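Peer 1: Turn this into a structure:
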Amino acid sequence: MKNARREWPLWPAIWSAILWCAQAGAADGARTAYAIPAQSLNNALIKFAADSKLELVFSADMVRGIRVGGLEGSMPAEQALAALLKDTGLDYRFLDGDTVTLIRRVEAESTATPPDPATLAPVTVLGQRAGGDGADTGRALPAEEPQSYRAVHAVTATRTATPVKQIPQSIQTLKRSLIDDQQNITVSEALQNVSAVVPRHVLYTPVVEGTLIRGFRAEQLLDGFTQYYNPGDRESMVNLERIEVLKGSNAVLYGGGSGSPVGGVVNLISKLPKAEAFAEAGYRMGSHAFHQPYFDWNRPLHDNVLFRVTGEYTASGSHVDNVATQRFNINPTLVFTNHDTTTLTLQSKISRWEQPDYQGLPATGAIAGDFRVRPETFIGPADISESRSNADSVWGSLDHTINAVWSLNLKARYAYSEFDQKVQSLFGSDGFVADLPLMPPSGWALTNAELFQRQEEYSVLGNALAKFEIGPSENTLLFGADYSQLNDEGFINADLGPYGLGVGAVDLMAPEFSVAYGNPDASINSPSVRNTTYGGYAQLQSSFYKRFHQLCSLRLGGLEIDFQDKTSGAEAKTQTLKPLPRIGGVFDVTDQVSLFAGYSEGMRGQPFVNFSGAPRPELSRQIEAGLKFDFSGRLSGQMAVYRIERSNVAVTDARDPGLRSIAAGQQRSHGFETDLIWQPNEKIGVLANYAHTWAEFTDDLAGVAAGNRLAMVPEDSGRLWVNYRFQQPELKGWSMGVGVYLRSGAYLSNNNIFKTGGYHSFDTAIAYESQRFKLAATVKNFTDEDYFQPYGYFAGRVAPAGGVSVFVTTMVKF
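Peer 2: So this is what the prediction gives:
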């Protein structure tokens, strides 16, 4: 039976109120528009002085050899200068209303008396730009307003630091300022701030990357490298500087793992070492025995050697019986740099996760049927073995500036991961989907099952970047190539009992799990897959008369799939070489509003699928159009419409006796999205988004009718968050925020038999922060809404809402 979908008639009123408030907002304090590229600190300060019409007094020796990221945006002069000096070890003081002097940060903290500028062998900067001591490579993200939610640049769409308003594709950025204001605990929680993203449920064992974007599977990247199954401590926030979400097909730049993404990519961008020494330690505790100590330690080992390490340990119970999670990660990073032309960055991540495997609840008994199972019920014996997921990786990046035009980047990674998932699974009349009982009205069979996988990956990539001007055009040309080999092997074993009817049974009206879990030894399949992806690409970004921005790129992409199944003896190999284009343009109608349109393609492998024939790669095509807007850095965002065609999807081959798969399915997704940020002044921050997504089958090869909706994808979803920073002297340092997340219902499986209801969930946060200390508290689902979410276990099931949860964080900086 299908549940009625909850409608939201208030959405037009909410958006009208937001836009009216945006137009009515007034700025506090004089602001200046800055566009300072990454360069030496000396030259950046000269440009700053000219833009802000201030006189700067400083010693040339004090700034020699220091490079800074760029600065772009509209902000007060003090905020801009603080952003430029953030990681330099320097600070500033006003000598009068128009004159500023630089001092070392130690001096700033030890005395309130301005130093005598004559003792610094001063140079008075009048705003004239001098020659630099190194070219801007165009890859590093410029410094931006630290407390702003608005991101001016992004790197995920082009592998260069490109202004968001010049990218002809949807991309959203979650900056650390937003993550900290909301006190996000997991990556999945943070992703609710981006329209059309359905993150994987946090209780799901890290054995597959289940994030959906625009209705289709997405890839999670770590600093540009594909995470593939995304095992280990996938939810940690401790080492993240920002999250960039690129929507839709993109085969040009991302070919590792199993190939390019179909729905989009979630790129986690790591924290990097800074020139200034600091340390931070914190402890978060909360509902369901949640404990999470963490640290962030940054120490320059030498003027040219920087080191930083972060780490986090999490131990937590759950609102579900018997589910307790332990996870940790540690992330050391070492940077060698001459602060001019060459930087070598070495990074590593070690992460572990373990928890009893949570399989959710069947639709019958949770949202349908004549009885109700207790929402907190854990399926399986209480002493079932822990499931585990591990991931270790090391990667490096070498950046070298050749001259004012050319620069090079080389990257490489080695990664090893494995996971072992143990479950006493329900088995119903619909098989392992188990949304329907095997013995109505409330009886299911039980089977012991185990999934084990081991992956080893080698990836290398490199590119050359040129920045130059020809006549009225400014150009960025990128040439690159990459190679990735992923070896993936494992098994699925199951114990169906002596007569094939299970090892036991359970009546969910009064559930008892009296049969102990035992490791099964009967193999269902034991696949071994080698995905090899490689290719070369060229990309040209051009801006004409600073008004029209075009992006043209082409990849000649190769994909080899070598599949073997030790159980059935099946073998299959395929090799595909295909040109994959991306093209788009942005036209600035005014300085505030731009129109964009783009076309892109994708090609990816077929992981962990037992094929009856050659495993052809999956293909996708996307067309997208919309507008982007930015009104003086206060009201910014985008609106977009899109259409994605997905082909060669793995579906069951009904003609095959073993019911193996063929790559033949067809699917389509289309919809409308909008993402908005409004910050009229330094006190108020507002984020809002809305998505309408229609994802469906366009043939009947998957065993369901053409026109059926794809599972897990809500038709409508949205997020609203409002944050306020108190500016009154007696409340300085305090902030508070409140938000709501809304989703319409979604089908549990592709047969569209069961559908969850729509729901909303409120959260709120309050924090006090000084220079050295922070105390924060957050309440999730503070109105205690009762609802179920689609869970996606064996293509079905649901998970209950967590109820009211409270978390408190204490943090100290050294």
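Peer 1: Please make it C-alpha for all contacts and neighbour counts, starting now.
Peer 2: Will do.
Peer 1: Could you verify my assumption that residue 813 touches residue 296?
Peer 2: No: taking contacts as Cα atoms under 8 Å, residue 813 lies outside contact range of residue 296: 9.3 Å.
Peer 1: if I pick the residue sitting nearest the centre point of the chain, what's in contact with it?
Peer 2: With distances taken as Cα atoms, centre = their mean, residue 266 lies nearest the centre of the chain, 3.6 Å away. Counting by Cα atoms under 8 Å, 6 or more residues apart in numbering, residue 266 makes contact with 218-221, 243-246.
Peer 1: Between the two ends of stretch 790-808, what distance do you get?
Peer 2: Terminal residues of stretch 790-808 are spaced 29 Å apart (Cα to Cα, to the nearest Å).
Peer 1: coming back round to it: which two in the contacts of residue 266 are spaced the farthest apart?
Peer 2: 218 and 243 (14.2 Å; Cα to Cα).
Peer 1: which of the two has more neighbours?
Peer 2: residue 218 (28 against 25; other Cα atoms under 10 Å).
Peer 1: Do I have it right that the more buried one meets residue 259?
Peer 2: No: with contacts counted by Cα under 8 Å, residue 218 stays clear of residue 259, the gap being 11.2 Å.
Peer 1: picking up where we left off before, just to be sure, which of the contacts of residue 266 are found in strands?
Peer 2: 219-221, 243-246 (DSSP state E).
Peer 1: Run through the residues that contact residue 769.
Peer 2: By Cα under 8 Å, 6+ apart, the neighbours of residue 769 are 733-734, 775.
Peer 1: neighbours around residue 130, how many?
Peer 2: For residue 130, using other Cα under 10 Å, the count is 11.
Peer 1: Another for comparison:
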Amino acid sequence: MIVPLILKKSFLSISLTILLIIPALTANAQSHQTGVIKGIVTTIDGAPAQGIAVKLKNTSKGTITNTNGGFEFKNLPSGSYTVEFSMMGYETSTADALITEAKPTADLSVQLDFSSRKLDEVIISSGGNRFAKKESDDVSKMPISNMENPQVYSVVSKELMKEQVVTDYNSAFKNVPGAGIAEVRNQGRTTSISRGFATPQLVRNGVGSFTYSTIDPANLERIEVIKGPSATLFGSTLSSFGGLFNRVTKKPFDTFKGEISFSAGSWDLNRLTADINTPLNADKSALLRINTALHSERSFQDAGFARNFLIAPSFSYAVNDRLTLLLDVEFSGYKSVSPMRVTPATKGKARSITELGLPYKLSFANNTINYAGQQYNVFGQIKYKLSPQWTSQTIVSRTRSSADGYVVGLTILTDSTLRQTVTNQDYPYYGTDFQQNFIGDFHLGPLRNRIVAGIDVYSLRATRNDASVNMPAINFKKPGNAYNNFNLTKVAPLFSTATFTNFTSINERTYSAYASDVLNITDRLLAMASLRIDRYSNLGTYFPNTDSTAGAFKQTALSPKFGIVYQIVKDKVSIFGNYMNGFSNVSGSDFAGNTFKPNQANQFEGGVKLDYSFVTATLSYYDISVTNVTRDDPDHVNFSIQDGTQLSKGFEAEIIANPAPGLNIVAGYTYNDSKYTKSNESIQGYRPTTAGPPRMANLWISYRLIKGAAKGLGIGFGGIYGSESFQSNTKTFSFTIPSYTVLDASVFYDKPKFRIGLKADNLTSEKYWSYRLAAQNPLKVTGNITFKF
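Peer 2: Presented below is the predicted three-dimensional model:
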């Protein structure tokens, strides 16, 4: 598919402008006999030190380090300087810098003697830009800053989740531009939206973690949302054409610290969590951190509950100054009534969930008809410093998640009747991901290269044993006694005559190699080039009753990625452009016997990033073209051809600001235009139902007192908005989901030894629904108390 001309021109225009500007800037720099002092400030554990006051002694010049820990002083006369670094509550550090005509740039690397966790506490108490920490080693699989990265990504930190009293994983995504209302599937697993594509939660600490059950947020350090096709570094199995979601877990640090927290709220919510960190030996080379959670609550509807536990130990050991080992484990169990899912009637008169009139507070489920889930995630990592320029990183990830028991689906038969379908299932998933990366940071002549090269071996296997039974139709507007008779005692005997299927539903292997290089052409101009080769092997569906296999196939795909960044203001304002690729493996063949190729998604994007001490922002426009989509063969019944196309383009904006001490703002807006551009006649030109609302927005504003007797007292207010969307959208039938505006508020009191919070979600009890037509919570009030030690 041809990329829209306007986007191509924009992308080429940015690149051409950069190339024209560079010589002029270089010539201008050479005409001045002045110098520069710049550098990066980090904590003792290697994290960027944001918000550090930097001053040139005996001058009036001063600045604040940005979210990358960077600072810069320009137009300085030649001579010797003393640079002073200070942070409230800690001793001042200094470093010497020398500027000469022969060496007009002094580049400092300063490490301050306190941990990133202590720095976080200082930023909170000083009222800094608390939610703007976007630096990550996972996004590009190497340490480059947000301002150096041509890719767009969002980060939801644990600090923001604490302020919002987040007690369930899906609530955290209110802070992600364009994520929408979570689609919760039968096993409790979550799928959100990214750039018009349904995107499941399959990545943990940068590698595969096929968790097909509910995720507890107690062990989350942050959530990274990487935008756009990301197969080049992460593969097709883990990312959608819209991006991926990476869960980063809490890791040990070098001081004893902990907290115990209890939350209680509407619908019998009771939640107890603990986070304990401690060194295990005197030299602090062995560290242990344990996070746990116990959670129970019921639904606001007549039936529905959720009970779960989590145990998550994390152990690190620094064998020496070159070798570090990490073992990170999560184990959890879950019991619940399955989430509501509704299929509308295509021949009814109702064309929206509001017209249908399905009672909002009735679940059409029963607490005796439930399922149990279990999951474990084991993450092992070996880091070895090969040399000052090269690091080896070896990762092994093992996962298992399962759902056993009963789930319920609702099918609308007419505008007043529905049928309940109960499935009895045993559905475990087993995943393994092995990665070996070599990460380098070196110079070739004057050009700095940061590179990652690696191999990835990923396997996923799932078995399925299930059967379904249909219940008699009931009048959902006046259900009567039939509603009470829907329970396990009545339903279980029906499975004695049901037909069970037992088969291996997924059995696949992926073998990949990739490399990515970030080249500093100048200190302001960077280029990224990346490539992945992927060999996919699907072993097919195995049916043990007939000892037969169907659907086995193999495919090979190449996935390139290119990007360019020019910093108009060093470390503060940059323009960027990227080309990114994703692919999805497709089974089958056409009428002539030609096997299908992988679907391909090609994104062109351009935008601008800001990173000042008081504001971090990203504005971008993207265009994603999907090719090799299969559609019905008009000349041969029951066959497909592979010439279909799909388009998803739009605008995204995210702002994280600290306009005044104690005042923090997180805001986002997205517009997405998605449609099938060449497809079956029934959907050609129509918006995919999984693309969600075309327009979405999010906002959170909080203010806390940072001085005086009431220091630590704060309030928060915000909400989310989504325009009208579709559950079904074809030429012959459409079924809409109305727009929504959901408002939240909180009040909190945060002190060094304790924290008290009160949160109200959905203040106006707005009625709104997910893509699966699951009714969402009305007003929910949650109180929390946390003890710190």
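Peer 1: for the aligned residue in structure 1 for residue 187 of structure 2, what are its contacts?
Peer 2: Under the alignment (TM-score structural alignment), residue 187 of structure 2 pairs with residue 206 in structure 1. Contacts for residue 206 of structure 1 (Cα under 8 Å, 6+ apart) come out as 229-234, 353, 389, 419.
Peer 1: ok, those residues in structure 2: which stay?
Peer 2: Counting by both residues aligned by TM-score structural alignment, their matches' Cα atoms under 8 Å, the contacts of residue 206 of structure 1 that remain in contact in structure 2 are 231-233, 389, 419.
Peer 1: So among those, which ones count as buried?
Peer 2: Buried members of those, counted by 16 or more other Cα atoms under 10 Å: 231-233, 389, 419.
Peer 1: which bit of structure 2 covers the longest helix anywhere in structure 1?
Peer 2: For structure 1, the longest helix by residue count, based on DSSP state H, is helix 11-24. Using TM-score structural alignment, helix 11-24 of structure 1 corresponds to no residues of structure 2.
Peer 1: And the helices in the stretch 351-500 of structure 1?
Peer 2: Per DSSP state H, counting those that start in this stretch, the stretch 351-500 of structure 1 carries no helices over any range.
Peer 1: Which strands or helices does the lengthiest helix in structure 2 pack on?
Peer 2: In structure 2, with assignment by DSSP H, the single longest helix is helix 5-30. If you count contacts as 3 or more Cα pairs under 8 Å, 6 or more residues apart in numbering; DSSP states H and E, helix 5-30 of structure 2 packs onto strand 573-584, strand 599-611.
Peer 1: Output the residue interval of structure 1 matched by the first one.
Peer 2: Put plainly, it is strand 573-584 of structure 2. Alignment of strand 573-584 of structure 2 against structure 1: residues 593-604, by TM-score structural alignment.
Peer 1: quick one: contacts of that stretch?
Peer 2: Counting by Cα under 8 Å, 6+ apart, 165, 168-169, 248-252, 255, 258-262, 559, 580-589, 617-630 sit against stretch 593-604 of structure 1.
Peer 1: Looking at the contacts of residue 266 of structure 1, which one is closest to residue 705 of structure 1?
Peer 2: Residue 705 of structure 1 has its nearest neighbour among the contacts of residue 266 of structure 1 in residue 218, at 24.4 Å by Cα to Cα.
Peer 1: what does that closest one align to in structure 2?
Peer 2: By TM-score structural alignment, residue 218 of structure 1 lines up with residue 199.
Peer 1: do the same with residue 392 of structure 1
Peer 2: Checking TM-score structural alignment: residue 392 of structure 1 goes with residue 376.
Peer 1: for residue 241 of structure 1, same thing?
Peer 2: Match for residue 241 of structure 1 (TM-score structural alignment): residue 221.
Peer 1: how much does whichever strand or helix holds its match stray from structure 1?
Peer 2: In this assignment (DSSP states H and E), residue 221 of structure 2 forms part of strand 220-227. Following the fit onto structure 1, the mean deviation recorded for strand 220-227 of structure 2 is 1.0 Å by mean Cα distance after the TM-score superposition for structure 1.
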